[in-house]
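Undergrad: Here is my input; please provide its structure:
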Amino acid sequence: MPKQLKFLWLALVLPLVAQAAVQDPYKEGKDYRVLPEQVQTSVKKSQIEVAEVFWYGCPHCYTLEPIVERWKPSLEKDTRVVRTPGFFGPNIWKTHAQLYYTLETMIPDAKKLHDVHTSIFAEVQHRNNRLGDVKAMGDFLQERHGIDPKQFASFYNSFGVLNLMNQGGTKISGYQLNGVPALVVDGRYVIEPTVGLENMPVIADFLIKKVRAERAAKAKG
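TA: Got it, this is the predicted structure:
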């Protein structure tokens, strides 16, 4: 092949090879799914929300929790992980969702909230205490965390918590989930445990970058 043609061939082929090398490593429909309509997020417009959907009675959610906690410090400042209790109908799932939203309302300190949240997971998963009603929840929270059970009961049935439940129910419906756990990026991209629990944050990283790229392209017009 003449030298000039060889250089021309390389100039045409090498970009195609490079493009193939950086193709998306994760595929829609296999590693994640795209919702037909974006679900409203609870973060600033400049931020990217990762909703961690969980239920205290779910062993896979319990296993995923420390994986997500190890992953969170690697996230950039524009990304925020938001816990979102999943519930489907008036059952123990809904009771546990109301428990979480009550604690989120009562406890402004993120570290203390995390500690209480983690201990509830352990109580349900390891001690088979279902925490199925307000009295059981109040007794546990008073014994383990010094939370006044009467104050807890007051918050549990408050307008603010019920409003959070309504908002949360709308989100869960919009995610079109068949179960939990799940990670939802930017209210659009859903990652479910079929990909493997350890892989869920890895795929979330990919989707976060995808959202950033989409926003940058949109900003350029």
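
Undergrad: CA atoms for contacts and neighbours, from now on please.
TA: Will do.

Undergrad: all strands of this structure, in order?
TA: 33-34, 48-54, 79-85, 182-185, 189-191 (DSSP state E).

Undergrad: Please identify the deepest-packed of those.
TA: Greatest average neighbour count among those goes to strand 182-185 (a mean of 27), per mean count of other CA atoms under 10 Å.

Undergrad: and it, what other elements does it pack with?
TA: With contacts taken as 3 or more CA pairs under 8 Å, 6 or more residues apart in numbering; DSSP states H and E, strand 182-185 sits against strand 48-54, strand 189-191, helix 199-220.

Undergrad: for comparison, sequence B:
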Amino acid sequence: MKKISYILLSMIIVFTVSSAPFQENKQYETLSKQVITDFQVLEFFSFYCPHCYQFDTEYQIIKTIKAALPKDIKIARYHVSFDDVIGYELTRAWIVAVALGVEDKIAPLMFTAVQKTQTIKTVADIRKVFIQAGIKGEDYDSALNSFVVKTLITQQKKVAINFNLKGVPAIFINGRYMIKNEGIDISSKEAYVKQYTDVIKFLLNR
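TA: Sure, this is the predicted structure:
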């Protein structure tokens, strides 16, 4: 009787694993150590990254995720500079955008300026993007030079190190799972966006 029960239990476990909608090391991977953050969904990106540009403008992954997930799910986007001078300034500017609540306005304009028109050469050029988005120059300057922005830059850099970040775009779920972009269905734009969102939902509930 015990042997039969063991066989049935084994069958249930095998069925549960095989019937899981997504597979570890295919659509996602589990980190060796969980990173404690304030956010359930955390994206690392760079305005210099062509794939991040596609992610944001063509696939609109984060916008779709925000619309699909419950409002109480905390989502954040961290800009990565990889020790580049202008990249660092873009990181500062992005934190300002978050602080002012204008990420949705700034992201497409900044991506266009960096990737398409290539007009971001100096700190002044970055400031112009905010003015283009309707932000007063003095408000931008005040936020940029605030203690909060300086503190957040340090904090976000530490988080990237803790995740052992090696490239972007990278999305982490609950500080424990990382989406494997190469494992997502690429048969169509719609399929890619849908599966990406479904994988995130799946991992949030693990």
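
Undergrad: if we can go back for a sec, quick one: which of the helices and strands packed on strand 182-185 of the first structure is nearest Lys3 of the first structure?
TA: When these are compared by CA to CA, helix 199-220 sits nearest Lys3 of the first structure, at 38.8 Å.

Undergrad: Pull out the buried positions in that closest one.
TA: Of the residues in helix 199-220 of the first structure, those with enough neighbours to count as buried (16 or more other CA atoms under 10 Å) are 199-201, 203-205, 207-208, 211.

Undergrad: cool, stretch 140-158 of the first structure as well?
TA: For stretch 140-158 of the first structure, burial by neighbour count (16+ other CA under 10 Å) applies to 140-141, 147, 149, 152-153, 155-156.

Undergrad: before we move on, back to that, tell me the one of the buried residues of helix 199-220 of the first structure nearest Val34 of the first structure?
TA: With CA to CA as the yardstick, the closest approach to Val34 of the first structure among the buried residues of helix 199-220 of the first structure comes from Leu207, at 10.7 Å.

Undergrad: In the second structure, what sits opposite that closest one in the alignment?
TA: Residue-level alignment of Leu207 of the first structure against the second structure, with TM-score structural alignment as criterion, gives Leu203.

Undergrad: shouldn't that match be in contact with Arg176?
TA: No. Under the criterion of CA atoms under 8 Å, Leu203 of the second structure is not in contact with Arg176, lying 9.2 Å apart.

Undergrad: neighbours of the corresponding residue of the first structure for Gln155 of the second structure, just the number please.
TA: When the structures are aligned by TM-score structural alignment, the residue of the first structure matched to Gln155 of the second structure is Gln167. As a burial measure, the neighbour count of Gln167 of the first structure was computed by other CA atoms under 10 Å and equals 13.

Undergrad: List the residues that contact the residue opposite Ile171 of the second structure in the first structure once aligned.
TA: Here Ile171 of the second structure is matched to Leu183 in the first structure, going by TM-score structural alignment. Neighbour list for Leu183 of the first structure: 50-53, 190-192, 200-201, 204 [criterion: CA atoms under 8 Å, 6 or more residues apart in numbering].

Undergrad: Tell me which stretches of the first structure form helices.
TA: Taking DSSP state H as the test, the helices found in the first structure are 3-21, 59-71, 92-106, 110-126, 134-145, 149-156, 159-175, 199-220.

Undergrad: Looking at the ones you listed, spot the one closest to Lys77 of the first structure.
TA: When the helices of the first structure are ranked by proximity to Lys77 of the first structure, the top entry is helix 199-220, at 11.9 Å, counting by CA to CA.

Undergrad: who's in contact with the residue nearest the centre of the first structure?
TA: Among the residues of the first structure, the smallest C-alpha distance to the mean C-alpha position (CA atoms, centre = their mean) belongs to Glu52, namely 1.8 Å. Contact analysis of Glu52 of the first structure by CA under 8 Å, 6+ apart lists 81-85, 181-184.

Undergrad: what about Ala192 of the second structure, distance to Val168 of the second structure?
TA: Small correction: residue 192 of the second structure is Tyr, not Ala. Between Tyr192 of the second structure and Val168 of the second structure the computed distance is 17 Å (CA to CA, to the nearest Å).

Undergrad: No further queries at this time; thank you.
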